[in-house]
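K.L.:
I need the structure of the sequence given here:
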Amino acid sequence: MTNQNEAVELTEIVFPEHANHYGTLFGGNALMLMSKAAFLCARAFAKSDVVMARCGDAQFLAPVPVGNVLHLRGWISRVGRSSLTVCVSGTAQQLGREPRAVLRSWFEMVAVDGNGRPARIPGAYLHREKEEA
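P.N.:
The predicted structure is shown next:
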C-alpha cells in the first residue's frame, strides 16, 4: 500500500467455531476480523507498527450465517502526525447469491516505535507542508 487511496481486502469464511448459538457470526469475532483489516491497512500505510487507540460506530447491519464468505475492505480516511483513521466495511455472500452489506466500523490507529510510543508517520500530509516551507 503506497498511498491513501489504496485499500486492504480480506476474505474469510464463517465456520461454526466463529458463530454464536444462532448459527451466525458472533459479534466479537466480527470485531476481531474488522480490527485485523484495520491493522493491516494502517500498518501498510504507515510503514511501521501500529496499535488501535479507538473503535467507533460498529454496525452489524445483517446476520452472517455459517458458510457465508465474508469480504472485508479497509481504507484510510484520515492521516495525522502519528495517527490515522481506517474505515472498514464488510459484505457477506452465500453461494449463488449476491453479496450484501453486513458490517461497518472505523478504527483510530496510532503508529508506534520500538518502545510502543507514538511515532511520526513518514510522509504524513501535515509534515509535508512543514518540510516544503
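K.L.:
For the rest of this, base every contact and every neighbour count on C-alpha atoms.
P.N.:
Noted.
K.L.:
Please give me every residue in contact with the most centrally placed residue in the chain.
P.N.:
In the chain, the centroid-proximal residue (CA atoms, centre = their mean) is Ala38; its distance is 2.2 Å. Contacts for Ala38 (CA atoms under 8 Å, 6 or more residues apart in numbering) come out as 74-75, 86-88, 107, 109.
K.L.:
By neighbour count, which of these wins?
P.N.:
The most crowded member of the contacts of Ala38 is Gly74, carrying 28 neighbours; neighbours defined as other CA atoms under 10 Å.
K.L.:
you'd agree that one is in a strand?
P.N.:
Yes - counting by DSSP: H, G, I helix; E, B strand; the rest coil, Gly74 falls inside a strand.
K.L.:
so what's it up against?
P.N.:
Gly74 neighbours (CA under 8 Å, 6+ apart): 7-9, 37-38, 41, 86-89.
K.L.:
Show me what counts as buried in the longest helix belonging to the chain.
P.N.:
Ranked by residue count and defined by DSSP state H, the top helix of the chain is helix 27-46. Neighbour-count burial for helix 27-46 flags 27, 30-31, 33-46 (criterion: 16 or more other CA atoms under 10 Å).
K.L.:
just stretch 73-87 next, same as before
P.N.:
Burial within stretch 73-87, assessed by neighbour count using 16+ other CA under 10 Å, is assigned to 73-76, 79, 81-87.
K.L.:
Show me which of those residues is closest to Val102.
P.N.:
Ranked by distance to Val102 (CA to CA), these are led by Arg73 at 11.9 Å.
K.L.:
Another for comparison:
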Amino acid sequence: MFKQIKDSQITISQLMLPSHSNFSGKIHGGFILNLMDQIAFACASKHSGHYCVTASVNKVDFLNPIDVGELVTLKASINYTGRTSMVVGVRVESENIQTGKVKHCNSSYFTMVAKDEDGNNVPVPGIILNTEQSVRRFARSITRQEQAKNRNSKFKPSEFKIEEHLEALNEHNVKIEL
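P.N.:
You can find the predicted model right below:
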C-alpha cells in the first residue's frame, strides 16, 4: 500500500509566551524540540495509522533565535518510508506578527517507528513520489542513512584506529596526554 505525502502533512502554529523563554528572552531550544517531536509523531502516526516512537533525530541546528511574542509555525512531512520506519522532515519558522518578517529557525529529520498495541514494530505504507522535490528528499534520506552507518562503524571501539585521527586533533582545542 502507498499513500500520498500530502495526506499526512501537518502544520501547527503557536504563539511564543514568556513562559517558553530563557533568561535572555529567547525561546528555549528544548521547548522547540518538544514541539518538533510532537508534530513528527502526529505526522508519522497519521501516515502509518499506528502509534509511533522517535528512533533518532538527525541534525538539529538552531539557525535563528525565536523571540517572545513571535508566532512559530512547524511543518511536518514524510520524506522517506522504510519497512517499519519513516523519516519526517520538520521545518520551523518564526514570524514577527507586527512586521510580518519570517525567519527559518530550524530544519530537522526525525526517524519514527510504527508500533502495534504490544510494542512490536509494524510495517508502514510507502509514499508516492510525485514531484522532483519528493524524489530529492527521499534520496537525501537514503544518503543520510548510509552516512550514519559509516560514521557508526568507523568509530566502533573494535574498528577505531587511533593513529588515523591523532594528527587531525592537533588542529583543535585539545591536549592529548596518553
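K.L.:
related to what we said a few turns ago, how far does the helix or strand just after the longest helix of the first structure sit from its chain's centre?
P.N.:
With elements assigned by DSSP states H and E, the helix or strand that comes after helix 27-46 of the first structure is strand 50-60. Mean-position distance between strand 50-60 of the first structure and its chain equals 8 Å (CA atoms, centre = their mean, to the nearest Å).
K.L.:
what's strand 50-60 of the first structure aligned against in the second structure?
P.N.:
Residues 52-62 of the second structure are matched to strand 50-60 of the first structure when aligned by TM-score structural alignment.
K.L.:
Assign a three-state SS to Glu146 of the second structure, would you?
P.N.:
Of the three states, Glu146 of the second structure takes helix according to three-state DSSP.
K.L.:
What does Ser83 of the first structure correspond to in the second structure?
P.N.:
Residue pairing (TM-score structural alignment): Ser83 of the first structure is matched to Ser85 of the second structure.
K.L.:
circling back: what's next to the match of strand 50-60 of the first structure, contact-wise?
P.N.:
For stretch 52-62 of the second structure, using CA under 8 Å, 6+ apart, the contacting residues are 29, 37, 41, 44-45, 105-115.
K.L.:
ok, the match of Ser83 of the first structure - contacts?
P.N.:
Shown in contact with Ser85 of the second structure (CA under 8 Å, 6+ apart): 111-114, 123-124.
K.L.:
Of those residues, which pair is most distant in space?
P.N.:
Across the contacts of Ser85 of the second structure, no pair lies farther apart than Thr111 and Pro123, at 14.3 Å, counting by CA to CA.
K.L.:
Val112 of the first structure: neighbour count?
P.N.:
So Val112 of the first structure, with other CA under 10 Å, has 20 neighbours.
K.L.:
what do we get in the second structure for it?
P.N.:
Match for Val112 of the first structure (TM-score structural alignment): Lys115.
K.L.:
go on, Gln93 of the first structure?
P.N.:
Using TM-score structural alignment, Gln93 of the first structure lines up with Glu95 in the second structure.
K.L.:
how near is that match to Lys154 of the second structure?
P.N.:
For Glu95 of the second structure, the distance to Lys154 of the second structure equals 42 Å [CA to CA, to the nearest Å].
K.L.:
Which one's more surrounded, those two?
P.N.:
Taking neighbours as other CA under 10 Å, Glu95 of the second structure and Lys154 compare with Glu95 leading, 19 against 13.
K.L.:
got the contact list for the more buried one?
P.N.:
70-72, 101-103.
K.L.:
same thing with Ser48 of the second structure?
P.N.:
114, 124-125.
K.L.:
6 Å instead?
P.N.:
Val124 (CA atoms under 6 Å, 6 or more residues apart in numbering).
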